[in-house]
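K.L.:
Next input, structure requested:
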Amino acid sequence: MLNLNDMAVFTKVVEAGSFTGAARLLGLPKSTVSRKVAQLEEELGVRLLERTTRALKLTEIGATYFENCLRIVSEAEEANLSVARMRATPRGRLRITAPTEFGSLYLGEVVAEYLRRYPQVQIEVELGNRVVDLIEEGFDLALRAGVLPDSSLMARKLASESVFICASPAYLAAKGKPQTPDDLSGHEMILSPASPRSHLKLLSEQGEMTSVAIRGNLRVNSLAMARDAAVAGQGLVALPEMICWEDLQKGRLLIALEGWAPPGSGIHAVYPSPRHLSAKVKSFIDFLQEKLTPPPWKRI
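P.N.:
The predicted structure is shown next:
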């Protein structure tokens, strides 16, 4: 099989008019240049150059071959340049998956601003709370909230957030405020992605960990719906800071359990591999981290 590098060396020899000149242009020893052209002639079974002590001259076959080589080498160089340009400049389709609540609250404005900065990128966002198989389903990037499961994927933390046990002022006035983790078992708990099971792990401000039994007659798969139900007085709820910070600020919700909270989590960018990370993925992760520093839920 013919070597494209040998063809490129041949074109440089013809353009330079000598093996010495081509060697200087290519940064190779003259002997290497001469050997590569000889190998090319041997593989083709023809003589491409007539060599004299004073000059090189293309044979008739060599002249035709040179024109074809020049076109092929130019196209190969252009292909390499196009890859380099794509690596340097964000462009192409970027497929992202993100949690419904985070995407609805924070991604729209970020994506619009990113596209103004990088107009050669086309973005597709799929919002949902299922864990997507990035490689199998063809996604470039996942944004995930909470504690990440062990996996072979790479992850970069974009923002941290606390999780609180909250309730409405009306609920706490009617049912009383829990004083210890064990008191939670006597309260109605809204079960959600932040507290999906019958037991809830809590961490004290001093670093002590405990697990308490919880119960509730409302279970939802949406943090936003769990928050709204808590505001309406349905019961206690565990909520990430990004979901409840505005309600806490405006008094629609209160922190129901002081000194204890579910372990904090965060927002992560997850992607298959850091090797050959495309410009569109890297630039979007960098841009999103810029917009989440500090996070909107920390700006109060």
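K.L.:
drop to CA atoms for contacts and neighbour counts, all remaining ones
P.N.:
Will do.
K.L.:
Most remote residue from the middle of the protein, which is it?
P.N.:
In the chain, counting by Cα atoms, centre = their mean, T53 sits farthest out from the average C-alpha position, at 59.9 Å.
K.L.:
Pretty sure it sits in a helix.
P.N.:
No. T53 is assigned coil when assessed by DSSP: H, G, I helix; E, B strand; the rest coil, not a helix.
K.L.:
how close does it sit to F19?
P.N.:
Distance from T53 to F19, counting by Cα to Cα, to the nearest Å: 12 Å.
K.L.:
and what of I243?
P.N.:
From I243 to F19 the distance is 70 Å (Cα to Cα).
K.L.:
okay, these two: which has more neighbours?
P.N.:
F19 (23 against 18; other Cα atoms under 10 Å).
K.L.:
Quick one: classify L40 as helix, strand or coil.
P.N.:
helix.
K.L.:
need the contact list for it.
P.N.:
By Cα atoms under 8 Å, 6 or more residues apart in numbering, the contact set of L40 is 2, 6-7.
K.L.:
compare with the first, here's sequence two:
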Amino acid sequence: MDRLALLETFTVALDEGSLSRAARRRGLTQSAISQQIKLLEGLVGHQLLHRTAQGVRPTRSGELVYTHAQDLLGGYDRLTAELDQMQNSVSGDFRISVNTFLGRSVIGPLLIDLNRAHEDLNIIMRVEDRLVDVVRENYDLAIRTGRIGDTDGVGRRIATMETVLFATPAYLDQMGRPEGPADLARLKFIQHHEDQTKGFFALTRDGREVQAPIRIGFTADDPHLILHAVQNGSGYTRVPSFMIEAELQNGTYEKVLPDWQAPDKEVFAVYPSRHAIDRRRDLIVDGVATRLAEIRAQNPQCTLKAFTA
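P.N.:
The predicted structure follows:
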């Protein structure tokens, strides 16, 4: 049995001066209280109580155990109180890893606002497009899209984003606009390293799914370099549609196969433990999910689902 529980039963018995009153206070039977004290006496190897018709009183050994038990139980209460405060506080160092496009467009501004609202919070944000191991690299949280990679941490999907295939009109004028998924084989795909297309994309239309052939022409881990490649006519690529909505509207970019839906991109929160409570982490994850839901509301044509469970 839990030794702290045995010590608590012992101290309550002495405080009450009676096993029967201690039983009522602890919500146990008197025989259970007596059994717990016998267990404690067996653990320490000393008789701790004198039992009389008037109640119970400590032996010399019992007085010593009582004194130390009060210190131990008080220390444990202070420990749990501090842990509760830590769990509910928004303070201290918080290390987070985010990829470039979400970090700059969504998460970075959110973290700046959160940091300003909490004076004792120190956010350490790393913008990096590699897949990190939150446990081994000592991160409190990572936000990732597409996949979470190899990690000892826990991944939870918090949103999915609609993506779009696009290129410059000049590139499509030069190469010819594809009329169906099979025509994508004529074009070069500029791939983000997270995509890992393995030669095909699942495109859907009217509930029908087709595996479209993908010819990789360039791969990079920097979204801005990928956009630069597209702008210079090196090929087409895929991004969340909200990122380039304005450019699609003003004609800078043009959708490739506009009647077909490209695969959704999932957004994951990755953290070291499923059971650890961290108010800072929860604020950030909820904030990201809320912000993505706001983007969906601002762009009705952008299908983006947020998950808070």
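K.L.:
Of all the residues in stretch 256-276 of structure 2, which ones are buried?
P.N.:
256-257, 260-272 (16 or more other Cα atoms under 10 Å).
K.L.:
got it, and stretch 18-36 of structure 2?
P.N.:
For stretch 18-36 of structure 2, by 16+ other Cα under 10 Å, it's 18-23, 30, 33-34, 36.
K.L.:
Among the residues you listed, name the ones in helices.
P.N.:
Taking DSSP state H as the definition of helices, these contribute 19-23, 30, 33-34, 36.
K.L.:
dump the residue contacts of the residue nearest to T100 of structure 2 when sequence neighbours are not counted.
P.N.:
Closest residue to T100 of structure 2 apart from its sequence neighbours, by Cα to Cα, 6 or more residues apart in numbering: V127 at 5.6 Å. Residues near V127 of structure 2 by Cα under 8 Å, 6+ apart: 97-100, 103.
K.L.:
Tell me which of these you also see in structure 1.
P.N.:
Contacts conserved in structure 1 for the contacts of V127 of structure 2, using both residues aligned by TM-score structural alignment, their matches' Cα atoms under 8 Å: 97-100, 103.
K.L.:
biggest separation within those residues, which pair?
P.N.:
Greatest spatial distance among those (Cα to Cα): S97 and T100, at 9.7 Å.
K.L.:
quick one, strands of the stretch 151-300 of structure 1?
P.N.:
154-161, 163-167, 188-191, 199-204, 209-213, 215-219, 236-240, 254-255, 260-261, 265-271 (DSSP state E, counting those that start in this stretch).
K.L.:
List the contacts of the second one.
P.N.:
When you say that, I think you mean strand 163-167 of structure 1. Residues contacting strand 163-167 of structure 1 (Cα under 8 Å, 6+ apart): 230-231, 233, 235-241, 253-257, 261-265.
K.L.:
and if you look at the fourth one?
P.N.:
Defining contact as Cα under 8 Å, 6+ apart, one finds that strand 199-204 of structure 1 is touched by 181, 209-214, 259-263.
K.L.:
at 7 Å what do you get?
P.N.:
With Cα atoms under 7 Å, 6 or more residues apart in numbering as the test, strand 199-204 of structure 1 has contacts from 209-214, 259-263.
K.L.:
ditto for the fifth one
P.N.:
By Cα under 7 Å, 6+ apart, the residues outside strand 209-213 of structure 1 that reach it are 181-182, 185, 198-203.
K.L.:
Now, of those, which are buried?
P.N.:
181, 185, 200, 202-203.
K.L.:
among those residues, which two are most distant?
P.N.:
S185 and L203, at 16.5 Å, using Cα to Cα across those.
K.L.:
picking up where we left off before, so which of the contacts of L40 of structure 1 hold up in structure 2?
P.N.:
Where structure 2 agrees (both residues aligned by TM-score structural alignment, their matches' Cα under 8 Å), the contacts of L40 of structure 1 reduce to 6-7.
K.L.:
Throw together a ChimeraX command that grabs the buried residues out of the contacts of L40 of structure 1.
P.N.:
The ChimeraX selection below is limited to those of the contacts of L40 of structure 1 classed as buried (16+ other Cα under 10 Å):
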select :6,7
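K.L.:
Mind putting the contacts of L40 of structure 1 into CSV with distance to L172 of structure 1 and secondary structure?
P.N.:
Converted to CSV, those look like this (distance: Cα to Cα, whole Å; DSSP: H, G, I helix; E, B strand; the rest coil):
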residue, distance to L172 of structure 1, secondary structure
L2, 81, coil
D6, 81, helix
M7, 81, helix
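K.L.:
Need the single longest helix in structure 2, by residues.
P.N.:
If you go by DSSP H, structure 2 has its longest helix at helix 60-88.
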